[in-house]
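**Q** A predicted structure for the sequence below; I have some questions about it.
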Amino acid sequence: MPWLLKSGPLIYVRARADGRRRPSWACQLASRPLYMSTDKMNKKVCTGEEKLETLPSSVFEMSMTGNSYSIYNAVYAVAHAFSTRHSSQVKHRAMADGVRLDQQPWQMCPISICNDHCSSGYRRAKKEGKAFCCYDCFPCPEGKISNQKDMDDCFQCSEEQYPNIGQDICLPKEISFLTYNEPLGISLVTLALLLTFTTTLVLRIFIKHKETPIVKANNRTLTYVLLLALILTFLCPLLFIGQPTKITCLLRQTAFAVIFSVAVSCILAKTTIVVLAFMATKPGSRMRRWVGGNLAISIVLFSFLIQVMICSAWLIVAPPLPDLDKHSVTKVIVLECNEGSVTMFYCVLGFMGMLAMVSFTVAFLARKLPDSFNEAKFITFSMLVFCSVWLSFVPTYLSTKGKYMVAAEIFSIMASSFGLLGCIFFPKCYIILVRPELNSRGQLTIRKK
């Protein structure tokens, strides 16, 4: 119970009615006269064992009077009012800041009062003119992910990985190249071997009937060289299929370029010989000395050496080597042959294209020669097919990626080679095998007239 000091300043002390010991400071206060000096006050020290009953009643009032009770109620009311006001202010600030009153100091960032969290796969962007806690959620751009909530920005996967559909994790890329085990590789290998067998069969037919007029009339040596070159050309796609190695990368384009240049130069030589042979039949013509095997061999050898020099320069300057393409295809790493110098690669293709265009031009000019020299008509059509295939190849090669780019080149090689084989040799095989009566000198003479 509170009590009131009767003399001196008003001092409020909590008393106990059960008669327990009073704290030492109460004892000191009770035993200290108001007029006592400081020196004398310090000499008398309470023991701490005093009881309330022993305190002088003149100083400490032990009973509850009306006056002291009124003072007690007034002080209690003021204290309660201050406590209520303080609690109300703390609660108001907590609600304004979005903080739960029952949370621990280690918990939770302030909760947005504008929108929900941005989930993984999204990034957040602050709303203009809104509070700092208000933001929009936008999906990560292509190729990037976010793997946590409320990320301010998405990040790129490594070169060996790619984002999943939800764009919240990175998945490892697979190694890809044209193999012998997949359906595309099996189809290309089967087609290449079938065309190789067909060309070998045509060569065997021409060797078997080498003494017939239709074989002799079109330069047997050039015919054999052309067929051998086509056989090797059909086998070239085997270098393009399978895991690229240093050897296969060096041989892919160079072997194909040299062999194909020989094939096209043989066609150019055959067409040139046909034109010169017709011109040599005119009276007083000086073209007879140019007609013969030496000119044909010179054309083929010259073209062969030019292409060999271009390929040699390519291998010296920047040779093709195995490489990993990590960017062309999203979900795979393409194991391929890096062409090294793209300029040299197109120089090789350009030389073959030049030979093809010259052959086409000469054959087109000779298409109206007499029937005994009508091979120029077939060569014209074959070179038209050849040029069409390779003109289509360039945009296709540039627009495809990965193993399909390799498949496009293989298909172009086989399609153009088959065009030469079919247009030039199939009509002759038909005469040799189905219409042998037309394969005679008399028939050729009659057709010439």
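**A** Alright, I've got the coordinates.
**Q** okay, CA-based contacts and neighbour counts for the rest of this
**A** Will do.
**Q** following the helix or strand hosting Ser70, which helix or strand comes up?
**A** If you go by DSSP states H and E, Ser70 is part of helix 66-97. The helix or strand immediately downstream of helix 66-97 is strand 122-126, counting by DSSP H and E.
**Q** quick one, helices of the stretch 201-350 of the chain?
**A** Using DSSP state H, counting those that start in this stretch, the helices of the stretch 201-350 of the chain run over 213-216, 220-235, 237-240, 246-280, 293-317, 342-365.
**Q** and Val362, how far is that from Phe132?
**A** 78 Å (CA to CA, to the nearest Å).
**Q** between those two, which one's more packed in?
**A** Val362 (19 against 11; other CA atoms under 10 Å).
**Q** What count of nearby residues applies to the nearest residue to that one once chain neighbours are set aside?
**A** Distances taken as CA to CA, 6 or more residues apart in numbering put Thr271 closest to Val362, at 6.6 Å, once the chain neighbours are dropped. A count of neighbours around Thr271, defined by other CA under 10 Å, yields 30.
**Q** dropping in the other structure now:
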Amino acid sequence: MPTFSAQVGTLLELYKNPQTPESVWSQSCVPGFQKIRQEGRPVCCFICVSCPESDISNQTNAKQCIQCPAQEYPNSERTRCLSKHVMFLDFDDALGTTMASMALCFFVITAVALGIFVKHRDTPIVKANNQALSFILLISLLPCFLCSLLFIGHPNTATCVLQQVTFGLVFTVAVSIILAKTITVILAFKAMKPGRKMRCLLVSGASNSVIPICSLIQMIICGIWLGTSPPFVDVDSHSEPRNLIIMCNKGSITAFYCVLGYLGFLALGSFTVAFLARNLPDTFNEAKFLTFSMLVFCSVWVTFVPVYHSTKGKFMVAVKVFSILASSAGLLGCIFAPKCYIILLRPDKNSWKALKNRRGFK
């Protein structure tokens, strides 16, 4: 037990160095927490609550947390704000590099296929089923592959507009060509029967008028889109807390789905017509290949919609790029791969003699 003199010494020390007594009810709140007063208790009674997910406090006993700006996010201790990482599908990313490489590879393969068809343009398999449309389809597939590159890299106003318009137009041209080729197959079969009407339609190239008509309708839809609510560069700071996503806002979602819906309508129409013509007894009949190509095309874009809306950030863009490449590759592989195989590896089947034998067999 302290002596009287010791107690007197302690009192004198407190007199010389006075100190504010600490609350015996609550301890101080460290940075990263905020004070919340307890109702019905004395003023000195409070609890320390961690700051919300997007807020910080950088001082002791903070009465209120401070929200970080949209371009920043709090650190794990929630004591300071850090700059968000800018995110987009870049050419330097592994994913962006892979997509760009695939697009260029398919572009080269299409160019090679076009070269093969030009070199063997006088052979029966190239001449069959409207030679001119085959060339136009191969040429239209070149920008189909290249348009995917517009979705890679830092978005800007020009690329945001070109992405959607180019995609809608080049694919409309490609699908309308397939529709025209399918109609040509049907007219060619009908022309073999007595009657001049179908023969006149085939000779006049009436089926080819499908291409400009279908393309013009898509151009009108795109024109209305650009005139009312065009795509623009947007920043998404909410989807991913630590990333700032630079993206292209479609402007009008209705217009976007009108473009996609019209393209789907054409694809479904082409598939239906090709399916009905698949068993026509025509030499080098490519209706079966057209049917399968449109089945692949429709499957890709039907799958695209739910997958696209279930992803975020640069992976949304990657899904669309992959869909563009997959659908274009489906058209190239299903329609032209069998013909290139016969031209290069089975030239015996690519002759008028083989053609006569095939007719005789049937």
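**A** Thanks, I have the structure now. All of these numbers come straight from a predicted model, not from anything done at the bench.
**Q** Any idea what the TM-score is?
**A** For these two chains in superposition, a TM-score of 0.88 is obtained (TM-score structural alignment, normalised by the length of structure 2); 348 aligned residues with a CA RMSD of 2.3 Å.
**Q** Include distance to Pro2 of structure 1 when you put the helices of the stretch 201-350 of structure 1 into JSON lines, please.
**A** JSON lines is the format used below for the helices of the stretch 201-350 of structure 1 (distance: least, CA to CA, whole Å):
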{"stretch": "helix 213-216", "distance to Pro2 of structure 1": "139"}
{"stretch": "helix 220-235", "distance to Pro2 of structure 1": "115"}
{"stretch": "helix 237-240", "distance to Pro2 of structure 1": "105"}
{"stretch": "helix 246-280", "distance to Pro2 of structure 1": "103"}
{"stretch": "helix 293-317", "distance to Pro2 of structure 1": "107"}
{"stretch": "helix 342-365", "distance to Pro2 of structure 1": "103"}
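**Q** Helices of the stretch 251-362 of structure 2, start to end?
**A** Under DSSP H, counting those that start in this stretch, the stretch 251-362 of structure 2 gives helices at 253-276, 287-309, 314-345, 352-361.
**Q** and Leu138 of structure 2, which of the ones you listed is closest to it?
**A** helix 314-345 (7.7 Å; CA to CA).
**Q** The closest one against structure 1, how far on average?
**A** In the superposition against structure 1, helix 314-345 of structure 2 averages 0.9 Å from its aligned positions (mean CA distance after the TM-score superposition for structure 1).
**Q** Next one: the aligned partner of Ala128 of structure 2 in structure 1 relative to Cys157 of structure 1, how far apart?
**A** Ala128 of structure 2 maps onto Ala217 of structure 1 when the alignment is built from TM-score structural alignment. From Ala217 of structure 1 across to Cys157 of structure 1, the span is 66 Å (CA to CA).
**Q** who's more crowded, these two?
**A** Cys157 (17 against 14).
**Q** Can you tell me what the more buried one aligns to in structure 2?
**A** Looks like Cys157 of structure 1 aligns to Cys68 there (TM-score structural alignment).
**Q** pretty sure its match is touching Cys81, no?
**A** Yes - with contact defined as CA atoms under 8 Å, Cys68 of structure 2 and Cys81 form a contacting pair (6.0 Å).
**Q** overlap in contacts of those two?
**A** Residues touching both Cys68 of structure 2 and Cys81 (CA atoms under 8 Å, 6 or more residues apart in numbering): Ile56, Pro74.
**Q** longest strand in structure 2, by residue count?
**A** When structure 2 is parsed with DSSP state E, its longest strand is strand 243-249.
**Q** Any chance you could list what contacts that one?
**A** Contacts for strand 243-249 of structure 2 (CA under 8 Å, 6+ apart): 71, 84-88, 154-156, 160, 231-237, 313-314.
**Q** Which of the residues you listed are buried, as a ChimeraX select command?
**A** Restricted to buried positions by 16 or more other CA atoms under 10 Å, the ChimeraX selection for those reads:
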select :71,84,87,88,154,155,160,231,232,233,234,236,237,313,314
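**Q** tally of neighbours for the alignment partner in structure 1 of Ile183 of structure 2?
**A** Superposed on structure 1 with TM-score structural alignment, Ile183 of structure 2 falls opposite Thr272. For Thr272 of structure 1, the count of nearby residues is 20 (other CA under 10 Å).
**Q** Does Thr272 of structure 1 touch Phe364 like I think?
**A** No - using CA under 8 Å as the test, Thr272 of structure 1 is too far from Phe364 to be in contact (11.4 Å).
**Q** residue contacts, Lys127 of structure 1?
**A** Per CA under 8 Å, 6+ apart, neighbours of Lys127 of structure 1: Cys134, Tyr135, Asp136.
**Q** Per the alignment, the last one pairs with which residue of structure 2?
**A** This points to Asp136 of structure 1. So Asp136 of structure 1 corresponds to Ile47, using TM-score structural alignment.
**Q** list the contacts for the closest residue to its match other than its chain neighbours?
**A** Ranked by CA to CA, 6+ apart and with sequence neighbours excluded, the top spatial neighbour of Ile47 of structure 2 is Ile36, at 5.3 Å. Residues counted as contacts of Ile36 of structure 2 (CA under 8 Å, 6+ apart) are Phe46, Ile47, Cys48, Val49, Lys63.
**Q** what's the counterpart of Ile36 of structure 2 in structure 1?
**A** Going residue by residue (TM-score structural alignment), Ile36 of structure 2 aligns to Ala125.
**Q** Just give me the match in structure 1 for Pro306 of structure 2.
**A** Using TM-score structural alignment, Pro306 of structure 2 lines up with Pro395 in structure 1.
**Q** For its match, give its distance to Phe351 of structure 1.
**A** On the measure of CA to CA, Pro395 of structure 1 and Phe351 of structure 1 end up 18 Å apart.
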